[in-house]
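[1] take a look and give me a structure for this.
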Amino acid sequence: MRKSALFATLWLALASGPACADGGYRLWLRYGATTVPANAVVVQGSSPMLAAAAAELRRGLPVGAGPVLLANAADPRVAALRLPVAGLGDEGYLVRSVTLDGRAVTLVTAKDDRGILYGSFALLRHLDSGGSAAMIDLSSTPTIKLRVLNHWDNLDGRVERGYAGQSIWDWWNLPDDRDPRYFDYARANASIGINGTVLNNVNAKAESLTPRYIAKAAALADMFRPYGIKVYLSARFSAPVELGGLTTANPKDPKVAAWWRAKADEIYREIPDFGGFLVKANSEGQPGPRDYGASHADGANMLAAAVRPHGGIVMWRAFVYADTDPNDRAKQAYDEFKPLDGQFADNVIVQVKNGAIDFQPREPFHPLFGAMPRTPLAIEFQITKEYLGFASHLAYLAPLFSETLDADTRGRGKQVTVAQVVGAHQLSAMAGVANIGSARDWSGTTFNQANWYAFGRLAWDPTLKPETIAREWAAQTFGADPRIVDPVVQMMMKSREAVVDYTGPLGLAHLMATGHHYGPGPWVSELKRPEWNPVYYHRADRGGIGFDRTRTGSNAVAQYSPAIAKLYADPRTTPEAELLWFHHLPWTYRMPSGATLWDAMVAHYDRGVATVGELRREWDALRPLVDDERWTKTAAMLATQEREAIWWRDASLAYWMSLNQLPLPAGARAPAHDLAWYKAQSFPDAPGNP
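    Next comes the predicted model:
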């Protein structure tokens, strides 16, 4: 038996045993205090993946549940039932109460072992969320083919924009140390349908492609394989120079292409099911094909040719943040990638952020969605909350994700949502920048786990409603008692909007302090490049505020379909939540409510702070229903959030008032300090700063 197979077998045996209190370690998989008899789960067939599914069911089924049968849809007894399995594909599942050989059983079936694994987790989710064990009828097929976490983890253990400790990958002690945490990571991902993970930072080091690190990645791949998870690596475009001794990384140079083919062959010898490469090129100083006068398509296609013989893919990021368009940073990706539509190889997928700037608390959907119909486009979300209060602030992100996925890219009754664009090609993907670290609870706080969970559920099915996801997560995380589920869901559903209100209301964005992105800094103006400065984005002065992206400004609205562009071109038809993203307006501009823009802004800031106060009171009321450890930590983080929400509100208003010279509306509280005090705050040791 291979060493990796032995470790997997031992862990599956342990996984069926009891678990103890954990302070959040068990995530939403909080079953395991008791186990059902082994014969309560019957498996037709044998594979590591079926063994993983059976172990999970034996660990998680309620006492008295069963019997459960895991069987392929092609099994003669299952086929005789004539169940609706034709459209399940490779990963879809059907879970149904049936009678076999005169005996009532719960059948988990699929066309592939992957579907049986996902169906087993779906059954546990159903039961753990309060669903009935009688007459079960569950069926689902993923909309998106590749559902991938992007780890911005560095080889030295630091996590860029990570707020939950160090990397969970112990690169120094891999491949020998097979930490059980890696199996729990795989279990958690499989439970929500995630089927891929990029192990290293997009700001990649060439060393990650050396034999030493390939062996470490192979060890992780061995542990993840029974859970249906492929590993990917971020590739540094200049690796042929840094590792191969070549004088160039020009994608049109045959020697460069040959180096990448040899490197791909080397990786696949160690990891036969390696997923492929993720590439950040010509962005924020990263090397890329444009260094050699070549296009993004040239670079992506050269790498795609290297992995094609092995069935691999290339995910090429469209985040091209460089000083190439001083007119409007929001236009850069569209300007560079739109002309390349149809030029990418069929195993390349262009990975586009949800918005055109950078994971802001609110952004309009990226105009590339709907602009490149001949190119598969992956959507990239940020699960780690770089701009939404780090791990400290409660901000449930499913509303942010769904806001983008549900956005109409066409208008005028010809609705094509972003989710439909993402799922339109055979090669489809959704990526999420992970919020996972070495913290005992994985993500810094219990509520941050919900964002990991929501990403996976929406990647599987983008039509799921944020409230539905919140409810099933809360029931699995805290128990199905409605006395806790209902208020927790209520807290979650208003939390992200609160962060928008106290950090950047009415379409304002990129107002954070420099470098570490912690706290407010709307006054920052002295940085070398214009688009590094918050003043570039809000354009506030004595007369007004907002970025004019209409025909009289940068004309970024023209990157959208004509119907959507027309909507955004007029402040009267622009959604209020995005108003200042597209328009520079006087402080006295009259809002639909009749209030001035200034008064409305102040009201939003105050509403955000007030909502955090509500969250604290609602959590306080739940103390008798939540274990002390998780309740205490969440209470502490909510106290931090309220203090920092007030800071954001006061600092921002102090700065805006220094420009517009307007008084606060009647009854509004004055900032606690003067503007100079807020400007003097410094945080050189804030976490997550590269």
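
[2] contacts, neighbours, all on C-alpha from now
    Fine.

[3] tally of neighbours for Val314?
    Per other C-alpha atoms under 10 Å, the neighbour tally for Val314 reads 30.

[4] same check, this time on Pro76
    Neighbour tally, Pro76, other C-alpha under 10 Å: 10.

[5] go on, Lys338?
    Neighbourhood size, Lys338 [other C-alpha under 10 Å]: 16.

[6] my guess is it is in a strand, correct?
    No - secondary structure assignment (DSSP: H, G, I helix; E, B strand; the rest coil) places Lys338 in helix, not in a strand.

[7] tell me how far the closest residue to Gly244 other than its chain neighbours lies from Leu303.
    Take Gly244 and drop its neighbours on the chain: the residue closest to it by C-alpha to C-alpha, 6 or more residues apart in numbering is Trp259, 7.3 Å away. Distance of Trp259 to Leu303, given as C-alpha to C-alpha, to the nearest Å: 10 Å.

[8] higher neighbour count, those two?
    Set Trp259 next to Leu303 and count neighbours by other C-alpha under 10 Å: Leu303 wins out with 30 against 19.

[9] dump the residue contacts of Val85.
    The contact partners of Val85, taken as C-alpha atoms under 8 Å, 6 or more residues apart in numbering, are Ala73, Tyr93, Leu94, Ala110, Lys111.

[10] my read: the fourth one touches Leu117, true?
    No - judged on C-alpha atoms under 8 Å, Ala110 makes no contact with Leu117 at a distance of 9.0 Å.

[11] tell me the secondary structure at the residue nearest the centre of the chain.
    Geometric centre of the chain, nearest residue: Gly432, 2.7 Å, by C-alpha atoms, centre = their mean. The local conformation at Gly432, judged by three-state DSSP, is strand.

[12] here is a second sequence; please produce its structure as well for comparison:
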Amino acid sequence: MTTRLNAWILLAVLAMAVWLTPPSARAEDGYDLWLRYRPLAEPAARAATPLAARIVVEGDGETLRLARAELSRGIAGLLERTPELSSDLADGALVLGPASAPRIAALDLPVADLGPEGYLIRSARIDGRAVTVITANSEVGVLYGSFEWLRRLQLGEPLTELDVRAAPKVKLRVLNHWDNLDRTVERGYSGQSIWDWHTLPGYTQTRYVDYARANASLGINGTVLNNVNTNALSLTAPYIEKAAALADVFRPYGIKVYLSARFSAPIEIGGLPTADPLDPAVAAWWKAKTDEIYAAIPDFGGFLVKANSEGQPGPQDYDRTHADGANMLADAVAPHGGVVMWRAFVYSAEDTTDRAKQAYAEFVPLDGRFRDNVIVQVKNGAIDFQPREPFHPLFGAMPETPLMMEFQITKEYLGFATHLAYLGTMYEETLQSDTHRPTAGTSVARIVDGTAENHTLTGMAGVANIGTDRNWSGSHFDQANWYVLGRMAWDPDTRAEPVARDWARRTFTPDPRFVEPVVAMMMGSREAVVDYMTPLGLHHQMATGHHYGPGPWVADLDRPEWNPAYYNKADAAGIGFDRTASGSDAIAQYAPAVAARYGDLETVDERDLLWFHHVGWDHRMASGRPLWDELVLTYDRGVAKVGDMRRSWATLVPYVDSRRFDEVSQFLAIQEQEAKWWRDASVAYFRTFADRPLPAGAAEPEHDLDYYKALSFPFAPGN
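    Next up is the predicted model:
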């Protein structure tokens, strides 16, 4: 008994020691994300300012209470003082509330054009008191404004003489969770599904609230709970009840719930003999099912649908079009204000000439035939979330149809969670691409935000990388990809570099001795992955199933477009996929100016060379080297960049807590080892066709080709 009592006393003492340890000295696990409200660096400045000593809330809505609580939490952590909550004004007070609140309305602030989600933060005087007003046309706008004010406080930016106006340029800003009912996550690398379906609806975890907080801090306003390769059970009453419990948690944060709908659900759970979208009984079943969902979730956002792709059922099973299927569902959700997000990711073995062409062939003839509440969700490139892809030609080809950008946040083809690859540069590269439709200067961003074609239904989705890992995303740096997706969904013209800087300062430290090298690492990281995986326009060179390691030799799968050899087309003459007029003619799907640039060996960017051209091994590159030498040296450059990142990170130990520092260090070591694996395996394979010596200074692959071909990873995560 005495021994047990002593043990409890020891545990209590240890717990108290942890409690008394300053937060900055404690090991961190990444759970706080960028909402890491640690004390600001200058204690004297914190004590001297009267700023935010009081929070005054004009109104009593649930979302306003959340805004007040977030501000209290942030101020207490950053300024190390708890602000007073009062209805009385004082100098330095934060005044929160909708623009219609009497004391705020008296200021006659310009909020009319901010829409339902925009916000205004302004230094003002009310009743003779110098205050900061955070206001909007809605409570959720006030919440967004509160997060922005905290961001500025966190980064040490000036908080006097403020006049900040912001409104989202994109209406639907959504995370797509590829989460299954058994809690596995397709292409997920951060543990189990965040949704514990077994304990819902009775138990809603605190983690769900923190998920909502993180998304609201970025302006993300929707979440698709289940995998696009969905199970019809997601639409049954027990799971609708579970989704409703999550919707109740998310609603005050301005987040709507959506569900992926299985097109064959009328057969699988409805007992009908068909799912033909033009069959009145099928339409009636979907209307009744939709009414059932809205009865449980009044603000349900609508459906996301993957149809007639990778074996999923769809309207083409009944000789109907994508428009027929989408419109039937759109009619069901329309009375409730819902939308249908219909994915354009379709491919099959019907056209063996070029998988990249199929979405264009199926969707362009349907332009203008979708209901007003349908938005077609298009991946950033025409293949499948590759380390680099030219922008999808659909973005310049469907002027009568709203198009929604689909990016992948989880890194299915970029080394999973273990490889550092900041995707902000990829997102920016795509969004700033010029479609030249209808004229030069029409960027993909202008298509996505609706301004090019005057669409009001607009959207951007990110395939989520969130799971049950304490750091949410499997690695600390993968949090940045969730962060930048949210920022670019709010404004597609946002640039990657300032967002990387912003994230690094909030997530680690604002110390420039840390921030500058880390931002340099982030900005070059995705290019490093491209170099050691798919250089010079190569694509889809990942081995079968797991999409983890290299497999450029794979050529024995049933469907031609599943095979990496289908894409590299390496032979004795050269390498690359000919998409010019002499090949598949996929370039004809772009505007003439874009097609002309891509189609000419003299004008195509070398980063896209092998995407559009089959090029001889001795083709002279811009460097003056032959293609074979350039290819090998580009692989080498990618490996070297990872080595540079490891060495740079190793110098930053004084600025990072030991736990996060060690985790990043170990992942960078894995990345360097696997980058070399990618390089060696690819060089060993392509050399069998090039039949040329390695360029001077290039090392021989560590093993022979048979060694690399024999490697197998049947239990890789996310598979």
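
[13] what do we get in the second structure for the residue nearest to Gly244 of the first structure?
    Alignment note (TM-score structural alignment): Trp259 of the first structure maps to Trp285 of the second structure.

[14] and its match, which of the three is it?
    With three-state DSSP as the basis, Trp285 of the second structure sits in helix.

[15] helix, strand, or coil at Ile104 of the second structure?
    Of the three states, Ile104 of the second structure takes helix according to three-state DSSP.

[16] helices of the stretch 151-300 of the second structure, start to end?
    206-218, 237-250, 265-268, 280-296 (DSSP state H, counting those that start in this stretch).

[17] mind putting those helices in CSV, distance to Leu304 of the second structure included?
    Compiled in CSV, the helices of the stretch 151-300 of the second structure are given as follows (distance: least, C-alpha to C-alpha, whole Å):
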stretch, distance to Leu304 of the second structure
helix 206-218, 19
helix 237-250, 15
helix 265-268, 14
helix 280-296, 13
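
[18] closest one to Leu66 of the second structure among these?
    Distance to Leu66 of the second structure, taken as C-alpha to C-alpha, is lowest for helix 206-218 among those, at 9.3 Å.

[19] which residue range of the first structure does that closest one align onto?
    With TM-score structural alignment applied, helix 206-218 of the second structure matches the range 180-192 in the first structure.

[20] quick check: buried residues in the matching stretch?
    Phe183, Asp184, Tyr185, Ala186, Arg187, Ala188, Asn189, Ala190, Ser191, Ile192 (16 or more other C-alpha atoms under 10 Å).

[21] do I have it right that the first one meets Leu10?
    Right, Phe183 of the first structure. No - between Phe183 of the first structure and Leu10 there is no contact under C-alpha under 8 Å: 10.9 Å.

[22] dump the residue contacts of the alignment partner in the second structure of Gly89 of the first structure.
    Aligned by TM-score structural alignment, Gly89 of the first structure pairs with Gly115 of the second structure. With contact set as C-alpha under 8 Å, 6+ apart, Gly115 of the second structure has these partners: Asn137, Ala167.

[23] that older thread, measure the match of Trp259 of the first structure to Ile267 of the second structure for me?
    Going from Trp285 of the second structure to Ile267 of the second structure by C-alpha to C-alpha gives 10 Å.

[24] now Trp523 of the first structure. Nearest residue, chain neighbours left out?
    Val535 (6.3 Å).

[25] hmm, who's touching the helix or strand hosting the one you found?
    Using DSSP states H and E, Val535 of the first structure maps to helix 534-538. The contact list for helix 534-538 of the first structure, computed with C-alpha under 8 Å, 6+ apart, reads 508-512, 521-525, 530-531, 545-547, 580.

[26] mark which of the residues you listed are buried, thanks.
    Buried among the contacts of helix 534-538 of the first structure by 16+ other C-alpha under 10 Å: 508-512, 521-524, 530-531, 545-547, 580.

[27] among those residues, which are in strands?
    In this view, those that belong to strands under DSSP state E are Ile545.

[28] from the buried ones among the contacts of helix 534-538 of the first structure, which land in helices?
    Leu580 (DSSP state H).

[29] now the helices for the stretch 451-600 of the first structure?
    Under DSSP H, counting those that start in this stretch, the stretch 451-600 of the first structure gives helices at 466-478, 482-503, 534-538, 562-569, 579-582, 597-620.

[30] as TSV, those helices with distance to Ala391 of the first structure would be great.
    Putting the helices of the stretch 451-600 of the first structure into TSV (distance: least, C-alpha to C-alpha, whole Å) gives the following:
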stretch	distance to Ala391 of the first structure
helix 466-478	18
helix 482-503	13
helix 534-538	22
helix 562-569	33
helix 579-582	26
helix 597-620	15
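
[31] most tightly surrounded among those helices?
    Of all those, helix 579-582 has the most neighbours on average by mean count of other C-alpha atoms under 10 Å, namely a mean of 25.

[32] sorry, back to before: wait, the match of Trp259 of the first structure sits on Ala265?
    No - Trp285 of the second structure is not in contact with Ala265 according to C-alpha under 8 Å; the separation is 9.5 Å.

[33] nearest to Glu207 of the first structure, of the helices of the stretch 451-600 of the first structure?
    Using C-alpha to C-alpha, those put helix 534-538 closest to Glu207 of the first structure, at 34.8 Å.

[34] could you tell me where the closest one falls in the second structure?
    Mapped onto the second structure using TM-score structural alignment, helix 534-538 of the first structure spans residues 564-568.

[35] cool, stretch 322-330 of the first structure as well?
    Mapped onto the second structure using TM-score structural alignment, stretch 322-330 of the first structure covers residues 348-356.

[36] now which residue in the first structure aligns to Leu423 of the second structure?
    With TM-score structural alignment as the criterion, Leu423 of the second structure lines up with Leu397 in the first structure.

[37] contacts only, for the nearest residue to its match once chain neighbours are set aside.
    Spatial nearest neighbour of Leu397 of the first structure, chain neighbours left out: Asn451 (5.7 Å); criterion: C-alpha to C-alpha, 6+ apart. Listed by C-alpha under 8 Å, 6+ apart, the contact partners of Asn451 of the first structure are Ile383, Tyr396, Leu397, Ala398.

[38] where in the first structure does stretch 166-179 of the second structure fall?
    Under the criterion TM-score structural alignment, stretch 166-179 of the second structure matches residues 140-153.
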